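Undergrad: missing the sequence, but the structure's below:
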């Protein structure tokens, strides 16, 4: 502890005593888990490897804890621990190896093969983590639907409970069938196990960090106190079945290089699916533990670095026969709750585990069986409670039912069918959830979304009146079998209404991809459009989506109702032109004089205004206004088509507007005295009327009435543009 000038501890110094206590208590907890898990996995014919397995599990905790120091953002009190949950997936193989009649293998070969299963699970887990780290998609794994992740973890807890209870009754495999044939002589051991489980639970509710330690300590003291009171010794307890049989302590197998040659690789290859299941659960568990620490301790852990470090650690542990190990949120938070703040607690923890590793065989030999199984059942119950029972009030009932279904499948059929069920459930959850997202984000007729063409008042009025005849649907996201139905429903609704559209535009600019079901749905849209004599235009598809649409074009057959366009604006322009032509309004109200008549409402006055403008014939490609110029000209289109081109950040010119007969341009810069914001060029041969602001000043002095008419015309034109813009903004919300 650092001491200042006054002799008092500095305020920033980490308290030593709480850190020492925290390290010892968490170390005892990890020791208990190692003993319990070893007793579960290495039983029966595997019992000769009990001491070795316990030592390897403790060594896994030590290595995993040391590795955490290399992860940015990891608190100094972080604890790496062996993981019960992934190992639970390997229990079916462990039960086969523990049965002397199930496989013709020597005791050493059985132990070596079980260690190989544990080690390979750790290696596969580590490799998976390294791949996720290299692709930098670790956080994506956290996006697996919570009911599925919770179901996997809760299932592992249930397996530990059933396995612990099955060991008491000496069932051939963990499950309800073995427990149903409960022998009478197993009742005392079962009562002691469940009694200890309950005691641990009660004391844990009092103090989650200290209660389990006290319960196990009291169980040890009570057990050996009763033995002493009855005049019995440890060997008598072994005979009665309350301590591991003495045979498990004779000819114990230790670690040596020759174990590799004793591995039954045929047995291992027959259980690859279990190894994959353990690895999957291990990766999910690691990500959930990282999230738990971040939330509980309000820290931000670098996920990519955490995965790479943990992955390398597990590959190394697996190569030595160790088990899947990574940071434990429960033990890390317990360290903090016990008052540990600096590295002292971790040092004490590592020292305790190292000492326990040396004396692992003796610890296992004198640990009552009901203590090991009771602790294991409690661990399983806490996992089951956290990920299933407590979730009942936190999740929607449908989500909780999925988690419960995974647990039920695990109990009845095993962990592998449960994982298959979970993957199917995850896929269905994704499909249903994604299908609920609005794939059609906006429906707009010509009152809301129109092309960039500026037309005369008469034609604009026609498009306003007939706005329902052109409908634009803006889509986004992934179009697949679950979401494309929304598009069909919107199109059906549009086709069934009395004022149905003549043209439907599908804006694909934000569509990321589409599957074969979406292509079939688009083909169906073509049938619907043909029957309704409506044209459908798909616009602005990305290159990837356009490649898929090529296949659709081949399926549509001759004379389809569906068309394709590279730009939505161009498709809108074409739809408006078709609509005006169909209504015989393409030439109606077009031209400069028509614009003035509609704007001023006085034919004679309109003619006078027109007469003061200069008529010009311009060739295609001729520039009428230049970006940056400060001229004050106003141009009114009589015939032909002009384009407004604005510069882009990369220096190119992009068309932002098209001007048709009756369109007015240049009035804002003329009145505001601003430089031109864009070029205006003639797209076709055109006739225009030009008027200069200096001419207006002269007219104001000589003919105030005519000048007033001009100002009224400009004000009316600006008011119409402003009104249309506001309406489009309001209706697009």
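TA: Cool, the structure landed. This one's a predicted model, so the numbers in the text were calculated from it and none came from an experiment.

Undergrad: alpha carbons only for contacts and neighbour counts from here, please
TA: Fine.

Undergrad: for residue 693, give me its contacts.
TA: Shown in contact with residue 693 (C-alpha atoms under 8 Å, 6 or more residues apart in numbering): 632-634, 670.

Undergrad: kindly apply the preceding question to residue 678 instead.
TA: Contact analysis of residue 678 by C-alpha under 8 Å, 6+ apart lists 625-628, 644-647.

Undergrad: how about the helices in the stretch 601-733 of the chain?
TA: Per DSSP state H, counting those that start in this stretch, the stretch 601-733 of the chain carries helices over the ranges 603-611, 667-672, 693-702, 704-731.

Undergrad: I figured residue 14 hits residue 336, correct?
TA: No. With contact defined as C-alpha atoms under 8 Å, residue 14 does not reach residue 336; the gap is 11.6 Å.

Undergrad: what's the helix or strand harbouring residue 309 packed up against?
TA: Secondary structure from DSSP states H and E places residue 309 in helix 303-319. Helices and strands touching helix 303-319, by 3 or more C-alpha pairs under 8 Å, 6 or more residues apart in numbering; DSSP states H and E, are helix 50-67, helix 107-135, helix 138-141.

Undergrad: can you give the distance of it from its chain's centre?
TA: 22 Å (C-alpha atoms, centre = their mean, to the nearest Å).

Undergrad: check stretch 580-599 too.
TA: On the basis of C-alpha atoms, centre = their mean, stretch 580-599 sits 54 Å off its chain's mean C-alpha point.

Undergrad: check stretch 722-733 too.
TA: From the chain centre to the centre of stretch 722-733 is a distance of 36 Å (C-alpha atoms, centre = their mean).

Undergrad: that older thread, which residues sit against the helix holding residue 309?
TA: Helix 303-319 has contacts (C-alpha under 8 Å, 6+ apart) with 60, 63-64, 67-68, 70-72, 118-130, 132-134, 136, 138-139, 290, 323-326.

Undergrad: second one coming, line it up with the first:
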């Protein structure tokens, strides 16, 4: 019974201790949540000013609460669906730059048309909603199809250019916040007339974010402290100057009083007030938002993964951000995504779970519901400093520190930023993609598409021939020149091939072999280059041979119109080499005696030794298709091929065979298993009627006992044959690698 009472007491104590532990954990996460909420609120206000501030106070009054919608929903959804529990989300500087262009363009167009503020507000609200919904759907689709890696194929200089262009847009937004005018040559004079009361808080925030020369402030509290100090400095400057809050608002240094009364959700919009034709003109920004947001998610998730050494599921992050944007769009929120800076800030405070994120979302919601009027006292120069710090970080990374990149890549980054500044973000990025493609083609054109070059003297077919034929091919092999191609062929690389063949035809050549086994594809213009190559070969009376052509590559070549003799084609390089060798040896084979094996052996054995060896071998005549021995058979004999052809092959699953090597007259086969005392490792089948001489293991042992001198000559002969094969194999590997 005492034991039971103790157990009963423990069952009541455990929940209390668990609750206390949870309470302590939540309280311990509160500082991180407060800092994250402060930074999120600061970003939300600064981004709202950048997107809506230039279009008038009415849009800012309606748009500021929507930024809090984005912050709260992104924090909650990404918190519960991300592969990392401490991941944070919210509006991102890259998408905000595009949104500011879109909203500013829509507002300016409608103001020039003298449309009412209600129509402007309705059109902008629907534009924001549609952008969030479309981005959300695209991200969900990419994540569901597991195609998040597609955006990684965007050229690196284009990524750097659009990030640096985003930095410029943030600086442009900061200039507008400070002066009320868009950044431009005509407005630079206004920027010079800024008062010290504005510049002081800007400088404090920028120093807190970017640091000083030789000193960077990496502490997680650096940004919150700099925001607080900048706000205090602003109010101190007002007091020192004797300016009131009303005068500061009149000078544009502070917001007009804010409230939730101007919020307009998408469901409250009157569709008759929406100008769809104006929205359609800005489809480019909508498409760019999808690409920019996807890229930002992958880049930020990669940065978090590297900094925290945690594995990240990129497709899951895309689905997470997609769901957050779809929910945000339903409530009129702007496009949001994962935040690298806020996530690392949360991580450095020790957060490893979702508690701090949940608390930060609650604090942001409370601020949106009850404290938005207090944001009217938030100094605009502090927000401008925040935008300058964000933009300065991007410009420093991609315009200053990226100077170590290749000259062409750095030039492309600078070009994109210049075009973004002069003609707009979408035009700059689009031009960057086009220029990157052109540079890629030029660079790829300088990369050799030739994997290997060879002649008939250095690379032979898998058909092993006698010593005399081998020596003959060594002499005649220079009449053959071949290239094994690789990669993707286009007009630039194909012209390289034609130029190289022209150079080779300055020497006496009879056959040109082009192997396509390692070619992944070719464009339409390449086929015309091979027509030109065929014409060149015909001019020099050389036979052009194409090998290893897959069906997708054969089709464009087949469509080409060969005016003269079409190239000869073989299924693989080995068959082409065998055919060429046969043509080269035709004259020599006609003059060669019928007894090729006897002639070959006579070079190594005298008449007595020859008679002793032949007396111990058995003559074997076989029809085509005869199985000489099978894989797994005992290695108890070897064969001297007198006439015909046999091949070593392996059976394939489909019923076919893969040829490893072939042996013609005056060669030997089966000696490896015999000398090593092991079983056969492959099948040997006759390809044509064959005459051979069989030497069994028992006969070899008898020869060693009865005639040691002849047996020693035989061993030396076999070693020489094996060494010759090894030499040919080494040469083939040397050419390949």
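TA: That came through, no problem. Bear in mind the structure is a predicted one, so any value in this text is a computation, not a measurement.

Undergrad: okay, and which of the contacts of residue 678 of the first structure map to strands?
TA: Counted as lying in strands by DSSP state E, out of the contacts of residue 678 of the first structure, are 625, 644-647.

Undergrad: most neighbours of all these, which one?
TA: Ranked by neighbour count (other C-alpha atoms under 10 Å), these have residue 644 at the top, with 24 neighbours.

Undergrad: pretty sure that one contacts residue 677?
TA: No. No contact is recorded between residue 644 of the first structure and residue 677 when judged using C-alpha under 8 Å, the distance being 9.5 Å.

Undergrad: among the helices and strands packed on helix 303-319 of the first structure, which is nearest residue 294 of the first structure?
TA: Of all those, it is helix 138-141 that lies closest to residue 294 of the first structure, at 13.0 Å by C-alpha to C-alpha.

Undergrad: so which bits of that closest one are buried?
TA: Under the neighbour-count criterion of 16 or more other C-alpha atoms under 10 Å, helix 138-141 of the first structure has residue 138 buried.

Undergrad: in the second structure, what range does it match?
TA: With TM-score structural alignment applied, helix 138-141 of the first structure matches the range 148-151 in the second structure.

Undergrad: list the contacts of that stretch.
TA: Contacts of stretch 148-151 of the second structure (C-alpha under 8 Å, 6+ apart): 142, 291, 294-295, 298, 314-315, 318.

Undergrad: in a markdown table, list those residues along with distance to residue 693 of the second structure and neighbour count.
TA: Listed next are these as a markdown table, based on distance: C-alpha to C-alpha, whole Å; neighbours: other C-alpha atoms under 10 Å:
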| residue | distance to residue 693 of the second structure | neighbour count |
| --- | --- | --- |
| 142 | 67 | 21 |
| 291 | 72 | 17 |
| 294 | 72 | 27 |
| 295 | 71 | 20 |
| 298 | 69 | 23 |
| 314 | 66 | 21 |
| 315 | 66 | 21 |
| 318 | 71 | 30 |
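
Undergrad: and the strands in the stretch 451-600 of the second structure?
TA: For the stretch 451-600 of the second structure, the strands defined by DSSP state E, counting those that start in this stretch cover 463-464, 480-489, 511-522, 543-547, 568-570.

Undergrad: I'd say residue 61 of the second structure and residue 255 touch.
TA: No. Using C-alpha under 8 Å, residue 61 of the second structure is not in contact with residue 255, being 9.7 Å away.

Undergrad: mind checking which of these two has more residues around it?
TA: residue 61 (24 against 21).

Undergrad: what lines up against the more buried one once you look at the first structure?
TA: Using TM-score structural alignment, residue 61 of the second structure lines up with residue 51 in the first structure.

Undergrad: contact partners for its match?
TA: By C-alpha under 8 Å, 6+ apart, residue 51 of the first structure lies in contact with 252-254, 360-361, 364.

Undergrad: put the buried members of those residues into a PyMOL selection.
TA: In PyMOL, this line selects whichever of the contacts of residue 51 of the first structure come out buried by 16+ other C-alpha under 10 Å:
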select buried, resi 252+253+360+361+364
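
Undergrad: ok, and the contacts of residue 51 of the first structure in the second structure?
TA: Shared with the second structure under both residues aligned by TM-score structural alignment, their matches' C-alpha atoms under 8 Å, the contacts from the contacts of residue 51 of the first structure are 252-253.

Undergrad: let's have the contacts of residue 51 of the first structure in TSV, adding distance to residue 154 of the first structure.
TA: Below are those laid out as TSV (distance: C-alpha to C-alpha, whole Å):
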residue	distance to residue 154 of the first structure
252	34
253	34
254	34
360	30
361	31
364	28
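
Undergrad: from the contacts of residue 51 of the first structure, which single one is nearest residue 161 of the first structure?
TA: Lowest distance from residue 161 of the first structure to these (C-alpha to C-alpha) belongs to residue 364, with 20.2 Å.

Undergrad: quick revisit: could you save the contacts of residue 693 of the first structure as JSON lines and add columns showing neighbour count and distance to residue 263 of the first structure?
TA: Shown next, in JSON lines, are these (neighbours: other C-alpha atoms under 10 Å; distance: C-alpha to C-alpha, whole Å):
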{"residue": "632", "neighbour count": "21", "distance to residue 263 of the first structure": "92"}
{"residue": "633", "neighbour count": "19", "distance to residue 263 of the first structure": "92"}
{"residue": "634", "neighbour count": "21", "distance to residue 263 of the first structure": "91"}
{"residue": "670", "neighbour count": "18", "distance to residue 263 of the first structure": "90"}
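
Undergrad: apart from its chain neighbours, what residue comes closest to the aligned residue in the first structure for residue 310 of the second structure?
TA: Residue correspondence to the first structure (TM-score structural alignment): residue 310 of the second structure is matched to residue 299. Of all residues not flanking residue 299 of the first structure in the chain, residue 73 sits nearest, at 6.6 Å (C-alpha to C-alpha, 6 or more residues apart in numbering).

Undergrad: related to what we said a few turns ago, tally of neighbours for the match of residue 310 of the second structure?
TA: 13.

Undergrad: and what of residue 543 of the second structure?
TA: Using other C-alpha under 10 Å, residue 543 of the second structure has 19 neighbouring residues.

Undergrad: number of residues surrounding residue 110 of the first structure?
TA: The number of residues packed near residue 110 of the first structure is 29, by other C-alpha under 10 Å.

Undergrad: for the equivalent of it over in the second structure, give me its contacts.
TA: Counting by TM-score structural alignment, residue 110 of the first structure corresponds to residue 120 in the second structure. The contact partners of residue 120 of the second structure, by C-alpha under 8 Å, 6+ apart, come to 106-107, 110-111, 274.
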